[in-house]
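Trainee: My questions concern the predicted model and sequence given below.
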Amino acid sequence: MTFKKIGSNFYYGWMIVFIAGLGIFFSGPGQTYSNSAFIDQYINDFGWSRSQVSGVYSAATLCAGLIMMFVGRFIDRFGQRTMMVTVGTLFALACFFNSMVSSIWMLAIGFFLIRLLGQGSMSLIPSTLVAQWFIKKRGFAFSIMTLGSFISAALFPIMNTWLIQTWDWQFAWRFWGVALLVIFLPFALFGVRNKPEDMGLVPDGKVDAKKKKSILGAATADPAQEDWTLREATKTKTFWFLIACIGIPAMVNTGITFHIFSIFDSQALSLEVAATVLSLMAVVGIPMSLLAGYLTDRLPTNYFLIAIFLIEIILLLLLMVTTNVMIAILFGAIWGIANGLERISLKIIWPNYFGRKYIGSINGIGTTMIVLGSAFGPLPFGYGFDLFQSYTPVLLVTLLFPALGVVFAFLAKKPSKSELKGSY
């Protein structure tokens, strides 16, 4: 494979964006929008209750989340290429394991593996990779990468439903395991380079005459981009406000997505409508993510977090009255707008606020919070429905969290290292 150097019309960072987007796409088997298609299959085949499956899913996700901070450190230590190949291989094996589930304990192990390797690692690694290759164009690059996420969210519910109905749920898991090995791994192995400096390039692909002399040095970075260590970042109030902000959408979205088929069924809407809403959310999110990518290069990122939480409040209220197809379509469209903002803002805010040198460790903590938030999302919905035979009480209580998120996002201003003076 031939790479183009400085002066070429093609910047290899865009190839990196493509591979990162492919990685985000193949995080699908570990995401809740994919797993939701299997839940009723487990309940019907093994006789487990919805509370049992929800509890196992939450516990497995919680355990996976606690490990994600170490994955971030491994990225900083071993680099994105090594981690992407290793995680991709293990993730394929995890899919094959899930095709053999026959007990609640095997289900717990299977959920743990796909949440750690898929939802967590296969989302974290591409995000840290793109952050290394772009600074000025970071928002746009992230929006292109995120197309992989929306295509994944649009395709997986429909594909899984078709694979399960045509063959069975075991075949569906094996299908994605093979796809990871045959499609994703070759790109990760042969195409990924950890950072532009490894190829004699600089972030964003543009360099002036003076910077050419220091092409392999740290002077190529934007002077406005301060590189924070994890220890330094944790000493700022902003870091902890962001941690809270990032966990809330994960909890709300995972709770809704995990039970979306059951929620719609309780409101006399078909499984096909639920699958369509999941796909519509992804389709609407695509242009919204492109717009968000453009705007995040120009506006403070925490403004987008505020918008996300306000829209989530509307979504929760709307879901309580989604009793016909038209309202369901409206719900899916608004959900897509929220996700378009969320999938860019929650990824880009870490390198924008804390630089790119230690982005693996810092973003690893953020991803831990995302996974932990998603761990607690399904459980109250499952127990609430078993207790009240309705999702309305849980939806009402859940409104509290995005309301708090608005406050935290407003306070999460970009920090400066001058804040650290006197803190040691």
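Mentor: Sure, I can see it. Numbers count the residues shown, from 1 in each chain.
Trainee: C-alpha only now, for contacts and for neighbours.
Mentor: OK.
Trainee: if I look at residue 166, how far off is residue 346?
Mentor: Separation of residue 166 from residue 346 (C-alpha to C-alpha, to the nearest Å): 37 Å.
Trainee: Tell me which of these two has more neighbours.
Mentor: Neighbours were counted for residue 166 and for residue 346 using other C-alpha atoms under 10 Å; residue 346 has more, 22 against 11.
Trainee: Contact partners for the more buried one?
Mentor: By C-alpha atoms under 8 Å, 6 or more residues apart in numbering, residue 346 lies in contact with 246, 305.
Trainee: if you set the cut-off to 7 Å instead, what comes out?
Mentor: When contacts are counted by C-alpha atoms under 7 Å, 6 or more residues apart in numbering, residue 346 touches residue 246.
Trainee: can you pull the buried residues of the host helix or strand of it?
Mentor: Assignment of secondary structure by DSSP states H and E places residue 346 within helix 325-354. Counting neighbours by 16 or more other C-alpha atoms under 10 Å, one finds that the buried residues in helix 325-354 are 325, 328-354.
Trainee: Chain neighbours aside, what residue packs nearest to residue 295?
Mentor: Spatial nearest neighbour of residue 295, chain neighbours left out: residue 139 (7.6 Å); criterion: C-alpha to C-alpha, 6 or more residues apart in numbering.
Trainee: Just give the number of residues close to that neighbour.
Mentor: A count of nearby residues for residue 139, using other C-alpha under 10 Å, gives 28.
Trainee: That one and residue 308, how far apart?
Mentor: When C-alpha to C-alpha is applied, the distance between residue 139 and residue 308 equals 17 Å.
Trainee: just residue 326 next, same as before
Mentor: With distances taken as C-alpha to C-alpha, residue 326 is found 23 Å from residue 308.
Trainee: Same check on residue 391?
Mentor: 22 Å.
Trainee: Equivalent analysis for residue 92, please.
Mentor: Between residue 92 and residue 308 the distance is 33 Å, computed by C-alpha to C-alpha.
Trainee: Report the contact partners of the residue nearest to the spatial centre of the chain.
Mentor: Nearest residue to the geometric centre of the chain (C-alpha atoms, centre = their mean): residue 123, 5.2 Å. Shown in contact with residue 123 (C-alpha under 7 Å, 6+ apart): 24, 27.
Trainee: How about residue 61?
Mentor: Per C-alpha under 7 Å, 6+ apart, neighbours of residue 61: 112, 115, 371-372, 375.
Trainee: same thing with residue 174?
Mentor: 95-96, 99.
Trainee: Any chance of the residues you listed in JSON lines with distance to residue 170 as columns?
Mentor: Output for the contacts of residue 174, formatted as JSON lines (distance: C-alpha to C-alpha, whole Å):
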{"residue": "95", "distance to residue 170": "9"}
{"residue": "96", "distance to residue 170": "9"}
{"residue": "99", "distance to residue 170": "4"}
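Trainee: Comparison target, given below:
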Amino acid sequence: MNYFQFIRQNRIMVMFGIMMTALSSFGQTFLLALYVPYLISDFSLTNSSVSSFYGIATIVSASILPKIGKLIDTVPLKIFTIITTLIFSSSLVLFSLATTWWVIPIAFFGLRLAGQGLYSHIAITSMSRYFEANRGKAISLASLGHPLGQAVLPALILVVIGWVGWRESLWLNAGLVTVFVTLFTLFGVKQRHLQPEDSSEELEATELDKPAKKIRQRDIMRSKEFWLLAPNIFFIPFATTGLFFYQIAIVEFKGWQEGIIAAGLSTYALAAATSIIFAGPMIDRYRARTFFPYYLIPFLIAILGIWLIPNTWSMFVYMIFMGISVGFGNAILAALQVEFFGKKFIGSVRSLFTSMMVLSSAVGPTLYGLILDAGWGWEVVFPVNLALLIPIILQSFRALPLYTRAKWKFKYKRVTGKFKKSGNLPPV
């Protein structure tokens, strides 16, 4: 089944997934950062105080998210989505009504929990749960909302702020989220859309995908699969949030004009969206673990490019290769969680990893800021990224299927002639 056939048969769930990930942008760093200058001006705050509020709110939301996120396994999807929307829109309204500084971290907390955390969690969890043979395509299409939001919303929000003011823009954001999500969830998503795909598949496959007993999150954290996935899931939000947070500082370090940032971000969004589209069918055909060790290699090229190449065009090399890694990574990591842990309690599994992603998005800017404030500069930040990235790529090869490893061993023996010396015959 190709994308057109899949969308035609499942257009409601595809629209639901894209809507949730796109609207999660209102709780993401790249949009909330647009309001920072107004907070500093209206509340007489400093950059460090606003970033501290943001970091604390993000860490607290990450600590709570596993407990709340796992409820999607027991609470009906439509009810869970409406409650999350209420939290999200209320936080946007609270943000707009803030008259004292202590309201800001509370609003940040709700936006990070419901927006960045739960909206993305709902979208990808529903795609993982209700689709089997076409899970890769479903996750990829739902993930398109992220680059779509990155490409469209910043410019739109800046126009709205200039038109009606920053507080009033938050009211419009809240209204957009409430109306679109509530109406579509209540009247668009029907019970027939929430039936698992391929429900008539063989019993053996079904049993493999349904754990015999409930998975506790503490058991997930003790498993080898968790520690195989955890470094990868932590790294991309850590690195991308830190790099985007200080994108102006990077441009200044390179000696370029700030205008190149907008073109770079558009290139990034296009590369991420393209790689997401390609990832879906590849995952459905070969499984996610087959590609797991390779998707971070473009990120390695991106860091080397922005660090070592002085020319302006290296910005586009940087953004393209980073977008490729992020796009493939979004689809691969989501599908791999189902392959490792099954889909029956995927809400518990995903909420744990989503919490890690939210936490890492707070750690990245903080660590980068400490390095820069210490006077070490980007000549240290980039090598630190490489020092983290290379071991993560190497350990990812442990996830390769056994038949792939066996094939590699056979090819090595055939080339070296070792299977002849050992008396072993090549497989038929």
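Mentor: That came through, no problem. Bear in mind the structure is a predicted one, so any value in this text is a computation, not a measurement.
Trainee: Quick check: TM-score for this pair?
Mentor: Comparison of the two superposed chains (TM-score structural alignment, normalised by the length of the first structure) gives a TM-score of 0.83, and 394 aligned residues with a C-alpha RMSD of 2.9 Å.
Trainee: and stretch 57-75 of the second structure, which stretch of the first structure?
Mentor: Using TM-score structural alignment, stretch 57-75 of the second structure lines up with residues 60-78 of the first structure.
Trainee: For the matching stretch, list every residue counted as buried.
Mentor: So, applying 16+ other C-alpha under 10 Å, buried residues of stretch 60-78 of the first structure: 60-69, 71-76.
Trainee: got it, and stretch 392-409 of the first structure?
Mentor: By 16+ other C-alpha under 10 Å, the buried positions in stretch 392-409 of the first structure come out as 392, 394-395, 398-399, 401-403, 405-406, 408-409.
Trainee: where's residue 10 of the first structure, which helix or strand?
Mentor: Per DSSP H and E, there is no helix or strand for residue 10 of the first structure.
Trainee: Ok, residue 372 of the first structure next?
Mentor: helix 359-376.
Trainee: By how much does the helix or strand following that helix deviate from the second structure on average?
Mentor: Where DSSP H and E defines the elements, the next helix or strand beyond helix 359-376 of the first structure is helix 378-388. Taken over the aligned residues, the distance from helix 378-388 of the first structure to the second structure averages 2.3 Å (mean C-alpha distance after the TM-score superposition for the first structure).
Trainee: swap in stretch 240-252 of the first structure?
Mentor: Looks like 1.4 Å for stretch 240-252 of the first structure (mean C-alpha distance after the TM-score superposition for the first structure).
Trainee: outside of that stretch, which residues touch it?
Mentor: So stretch 240-252 of the first structure is contacted by 346, 366, 369-370, 373-374, 376-377, 401-402, 405, 408-409, 412 (C-alpha under 7 Å, 6+ apart).
Trainee: ok, the counterpart of residue 35 of the first structure in the second structure - contacts?
Mentor: Counting by TM-score structural alignment, residue 35 of the first structure lines up with residue 32 in the second structure. Applying C-alpha under 7 Å, 6+ apart, we find residue 32 of the second structure in contact with residue 26.
Trainee: Residue 198 of the second structure versus residue 32 of the second structure, what's the distance?
Mentor: In terms of C-alpha to C-alpha, residue 32 of the second structure sits 40 Å off from residue 198 of the second structure.
Trainee: do residue 151 of the second structure as well
Mentor: 35 Å.
Trainee: who has more neighbours, these two?
Mentor: Ranked by neighbour count (other C-alpha under 10 Å), residue 151 of the second structure and residue 198 place residue 151 first, with 18 against 13.
Trainee: what about the counterpart of that one in the first structure, which helix or strand?
Mentor: In the first structure, the residue matched to residue 151 of the second structure (TM-score structural alignment) is residue 154. Using DSSP H and E, residue 154 of the first structure maps to helix 138-166.
Trainee: same check, this time on residue 228 of the second structure
Mentor: Going by DSSP H and E, residue 228 of the second structure is in helix 224-245.
Trainee: Can you give the distance from that helix to the centre of its chain?
Mentor: Computed by C-alpha atoms, centre = their mean, to the nearest Å, the separation of helix 224-245 of the second structure from the middle of its chain amounts to 9 Å.
Trainee: Could you list the buried residues of it?
Mentor: 225-226, 228-245.
Trainee: related to what we said a few turns ago, what's the mean distance for the helix holding residue 154 of the first structure versus the second structure?
Mentor: Helix 138-166 of the first structure differs from its equivalent in the second structure by a mean of 1.8 Å after superposition (mean C-alpha distance after the TM-score superposition for the first structure).
Trainee: May I see the buried residues of that helix?
Mentor: For helix 138-166 of the first structure, burial by neighbour count (16+ other C-alpha under 10 Å) applies to 138-158, 160-161, 163-164.
Trainee: what's the matching range in the second structure for the very next helix or strand once past it?
Mentor: Counting by DSSP H and E, the next helix or strand C-terminal to helix 138-166 of the first structure is helix 169-179. The aligned range for helix 169-179 of the first structure in the second structure is 166-176, by TM-score structural alignment.
Trainee: Just the buried residues of the matching stretch, please?
Mentor: Buried residues in stretch 166-176 of the second structure (16+ other C-alpha under 10 Å): 166-174.
Trainee: Equivalent analysis for stretch 257-276 of the first structure, please.
Mentor: Neighbour count says stretch 257-276 of the first structure has 257-264, 267, 269-271, 273-276 buried, by 16+ other C-alpha under 10 Å.
Trainee: tell me how far it is from the chain's mean position?
Mentor: Relative to the centre of its chain, stretch 257-276 of the first structure is centred 22 Å away, using C-alpha atoms, centre = their mean.
Trainee: And stretch 188-206 of the second structure, by the same measure?
Mentor: Offset of stretch 188-206 of the second structure from its chain centre (C-alpha atoms, centre = their mean): 25 Å.
Trainee: again with stretch 22-29 of the second structure
Mentor: The chain centroid and the centroid of stretch 22-29 of the second structure are separated by 11 Å, computed with C-alpha atoms, centre = their mean.
Trainee: Check stretch 282-290 of the first structure too.
Mentor: So, by C-alpha atoms, centre = their mean, the centroid of stretch 282-290 of the first structure is 15 Å from its chain's centroid.
Trainee: and it, which stretch of the second structure?
Mentor: Residue span in the second structure matched to stretch 282-290 of the first structure, by TM-score structural alignment: 269-277.
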